[in-house]
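Enquirer: Sequence first, predicted coordinates after that:
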Amino acid sequence: MKVVTTEIPATSAPPTLGVLLAGGLARRMGGGDKPMRSIGGRTILERVIARLSPQCSGLILNANGDPARFAAFGLQVVADDVPGFPGPLAGILAALDWTATNRPEIEWVLSAAGDCPFLPRDLVARLHEARARENAQLAVAASGDQSHPVIGLWRVDLREELRHALVVEDLRKIDRWTARYPLATVMWPTEPLDPFFNANTVEDIAEAERLAALDDAS
């Protein structure tokens, strides 16, 4: 399988690099890569790529271990900068560092969980609109009564501050770091499905099959 990842930004939002966070250990599924599970005949990762490619000026994948297992998707695989699996903030930092080195013209990175197959098609546009309107430095997504801090916009020029928080302060929770900055939170409806549904357990995969039928029909 080869997923086309043509760099075609679909909105007037600033150029934004997308990072798909796939560095988790998937303990609740018995290990392995959650994004490689299939729902509705397609891998979760394939669905995430299809949603975000039209919205971003390129995509990279944050994952640890042998990058060859993702070769079929045609994405640059970037490992954590900070050892010891310290969580999604390490993946975000790795993406900010990669962007600064390889795409210095880009000032913004969008992070998204690699196990969210139904991401909104207007994710990047709405996050940028909100942070510009509210003069915020960061923006995150929310649905229902829940914030999803792993899905958000990050300024590349905050990477040294994030590195200090991770390495020196041993900070791990995303919302503790975002609380330090002006933050825009953008709400999405949860009907007919929650666009930020993520597949954490075997039971979630069964529910994702049902939701995929709704999503594919929309």
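Expert: Received it, and whenever you're ready, just let me know what you need.
Enquirer: CA only for contacts and neighbour counts going forward, please
Expert: Noted.
Enquirer: what's near enough to touch V109?
Expert: Contact analysis of V109 by C-alpha atoms under 8 Å, 6 or more residues apart in numbering lists 16-19, 95-96, 99, 153-156.
Enquirer: I meant P35, not that one.
Expert: The contact partners of P35, taken as C-alpha under 8 Å, 6+ apart, are 22, 43-45, 114-115.
Enquirer: what's the burial count for A213?
Expert: The local packing of A213 (other C-alpha atoms under 10 Å) involves 12 other residues.
Enquirer: now swap in the one 4 residues further on and tell me
Expert: A217: 7 surrounding residues under other C-alpha under 10 Å.
Enquirer: Run a quick check on V140 versus H148, I expect a contact.
Expert: Yes. Assessed by C-alpha atoms under 8 Å, V140 is found in contact with H148 at 6.6 Å.
Enquirer: more neighbours, those two?
Expert: The residue with more neighbours, out of V140 and H148, is V140; 26 against 18, by other C-alpha under 10 Å.
Enquirer: Go ahead and list the helix or strand containing the more buried one.
Expert: Here V140 is covered by strand 138-143, with elements defined by DSSP states H and E.
Enquirer: For L93, which non-adjacent residue is closest in space?
Expert: If the residues on either side of it in the chain are set aside, L93 comes closest to R159, at 6.2 Å by C-alpha to C-alpha, 6 or more residues apart in numbering.
Enquirer: ok, that neighbour to F197 distance?
Expert: 28 Å (C-alpha to C-alpha, to the nearest Å).
Enquirer: Strands of this protein, start to end?
Expert: Counting by DSSP state E, the segments of the chain that form strands are 16-21, 38-39, 42-43, 59-62, 76-78, 108-113, 138-143, 146-155, 183-188.
Enquirer: could I get these as a markdown table with distance to A68?
Expert: Listed next are the strands of the chain as a markdown table, based on distance: least, C-alpha to C-alpha, whole Å:
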| stretch | distance to A68 |
| --- | --- |
| strand 16-21 | 16 |
| strand 38-39 | 19 |
| strand 42-43 | 16 |
| strand 59-62 | 12 |
| strand 76-78 | 9 |
| strand 108-113 | 20 |
| strand 138-143 | 31 |
| strand 146-155 | 25 |
| strand 183-188 | 35 |
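Enquirer: second one coming, line it up with the first:
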Amino acid sequence: MTANDAGGVVGLLLAGGLSRRMGGGDKTLRLLGGRTILDHILDRVRPQVELLVLNANGDPDRFAGTGLPVAPDVVPDYAGPLAGVLTGLDWAAEHAPEARWVASFATDAPFQPTDLVERLLDAVEREGADMACARSDGREHPVFGLWPVHLRHDLRRAMLEEQVRKVDVWTARYRLAIADFDCDPIDPFFNTNRPDDLAEAERLLAGGAFES
């Protein structure tokens, strides 16, 4: 199944966290190879989706250079990635009513796959699933997921009425497909959570392990 077959896919860039392990601030605006991590991610994500929205809290002007719409969490108090997913589903329902799916991307993983959406869609179709997420080296990455827009009301109820915050608690209620990715030369979901991770990303980028 292609993005067009799916009625178009809205891309959701998740940048709503507090970045405590990086020392605060926006991890995605840290420089990597002279460009922001977000710039590297946009190069990889933009061709995969019809529209992109950035989920971030605080002053949206700090992302003005991207030209992207910025949507703050619709659930207060930094409720985690599920709040970002719900925000993206609500945004898609309003701004892209023809879209059936939202694909979410972490914004601290500069080497993420350029075929992520295609492979998530294929996994959903192959398994007759409700949603999908990525996996590498036996580890699931739920923030790299494919979410059906029509379940936004169910997710809102789970978050507001049941106080559900963990992604896997919510996805366990549905059929979740998995798309596996190789870790050669390294895990494509390598993330820059800490300063040491950013230094390692610089080394990988300079060594040509991934295209910039």
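Expert: Everything's here; your move. Note that the structure is predicted; figures quoted are calculated from it, not measured.
Enquirer: Of the strands of the first structure, which stretch is the most buried?
Expert: Here the criterion is mean neighbour count by mean count of other C-alpha atoms under 10 Å, and of these the winner is strand 16-21, at a mean of 28.
Enquirer: what range in the second structure does that strand sit on?
Expert: Using TM-score structural alignment, the residues of the second structure aligned to strand 16-21 of the first structure are 9-14.
Enquirer: Tell me where the second structure has helices.
Expert: With helices called from DSSP state H, the second structure shows them at 37-45, 81-95, 116-127, 152-161, 167-171, 195-206.
Enquirer: tell me the most buried of these?
Expert: Compared across those, helix 81-95 shows the largest average neighbour count, a mean of 23 (mean count of other C-alpha under 10 Å).
Enquirer: what about that helix, how far off from the first structure?
Expert: Mean deviation of helix 81-95 of the second structure from its aligned counterpart in the first structure after superposition (mean C-alpha distance after the TM-score superposition for the first structure): 0.5 Å.
Enquirer: so that helix corresponds to what in the first structure?
Expert: The aligned range for helix 81-95 of the second structure in the first structure is 88-102, by TM-score structural alignment.
Enquirer: Who are the contact partners of the residue nearest to L93 of the first structure?
Expert: Residues in contact with R159 of the first structure (C-alpha under 8 Å, 6+ apart) are 93, 96-97.
Enquirer: Tell me the residue in the second structure aligned with T178 of the first structure.
Expert: Under TM-score structural alignment, T178 of the first structure pairs with T171 in the second structure.
Enquirer: Quick check: that match vs L82 of the second structure, distance?
Expert: In this view, T171 of the second structure and L82 of the second structure are 10 Å apart by C-alpha to C-alpha.
Enquirer: Kindly report the same for D182 of the second structure.
Expert: Distance, D182 of the second structure to L82 of the second structure, using C-alpha to C-alpha: 26 Å.
Enquirer: re earlier: I'd like to know which of the strands of the first structure lies nearest to E203 of the first structure.
Expert: Nearest to E203 of the first structure among the strands of the first structure is strand 38-39 (12.2 Å), distances taken as C-alpha to C-alpha.
Enquirer: average offset between that closest one and the second structure?
Expert: Looks like 1.0 Å for strand 38-39 of the first structure (mean C-alpha distance after the TM-score superposition for the first structure).
Enquirer: what about A79 of the first structure, how many residues close to it?
Expert: 22.
Enquirer: ok, the closest residue to M29 of the first structure other than its chain neighbours - how many residues close by?
Expert: Closest residue to M29 of the first structure apart from its sequence neighbours, by C-alpha to C-alpha, 6+ apart: T201 at 5.3 Å. Other residues within reach of T201 of the first structure by the criterion other C-alpha under 10 Å amount to 15.
Enquirer: Aligned to T201 of the first structure, what sits in the second structure?
Expert: Looks like T201 of the first structure aligns to R194 there (TM-score structural alignment).
Enquirer: For its match, which residues are in contact?
Expert: By C-alpha under 8 Å, 6+ apart, R194 of the second structure lies in contact with 21-23.
Enquirer: Please report how far it lies from P185 of the second structure.
Expert: From R194 of the second structure over to P185 of the second structure the distance is 21 Å, taken as C-alpha to C-alpha.
Enquirer: cool, T192 of the second structure as well?
Expert: 17 Å.
Enquirer: E127 of the second structure now?
Expert: 28 Å.
Enquirer: ditto for P60 of the second structure
Expert: Separation of P60 of the second structure from P185 of the second structure (C-alpha to C-alpha) stands at 35 Å.
Enquirer: With P76 of the second structure instead?
Expert: P76 of the second structure sits 39 Å away from P185 of the second structure, going by C-alpha to C-alpha.
Enquirer: Can you report how many residues neighbour the residue in the second structure that D145 of the first structure lines up against?
Expert: Applying TM-score structural alignment, one finds that D145 of the first structure aligns to G138 in the second structure. Other residues within reach of G138 of the second structure by the criterion other C-alpha under 10 Å amount to 8.
Enquirer: swap in D5 of the second structure?
Expert: The burial count assigned to D5 of the second structure is 10, neighbours taken as other C-alpha under 10 Å.
Enquirer: out of everything not next to it in sequence, what's closest to the most centrally placed residue in the first structure?
Expert: Of all residues in the first structure, the one closest to the mean position by C-alpha atoms, centre = their mean is A112, 1.0 Å from it. Among residues not flanking A112 of the first structure along the chain, I151 sits closest, at 4.6 Å (C-alpha to C-alpha, 6+ apart).
Enquirer: What of L155 of the second structure?
Expert: L155 of the second structure sits nearest to L86 (C-alpha to C-alpha, 6+ apart), 6.7 Å away.
Enquirer: Could you do A15 of the second structure as well?
Expert: Using C-alpha to C-alpha, 6+ apart, the closest residue to A15 of the second structure is A56 (4.9 Å).
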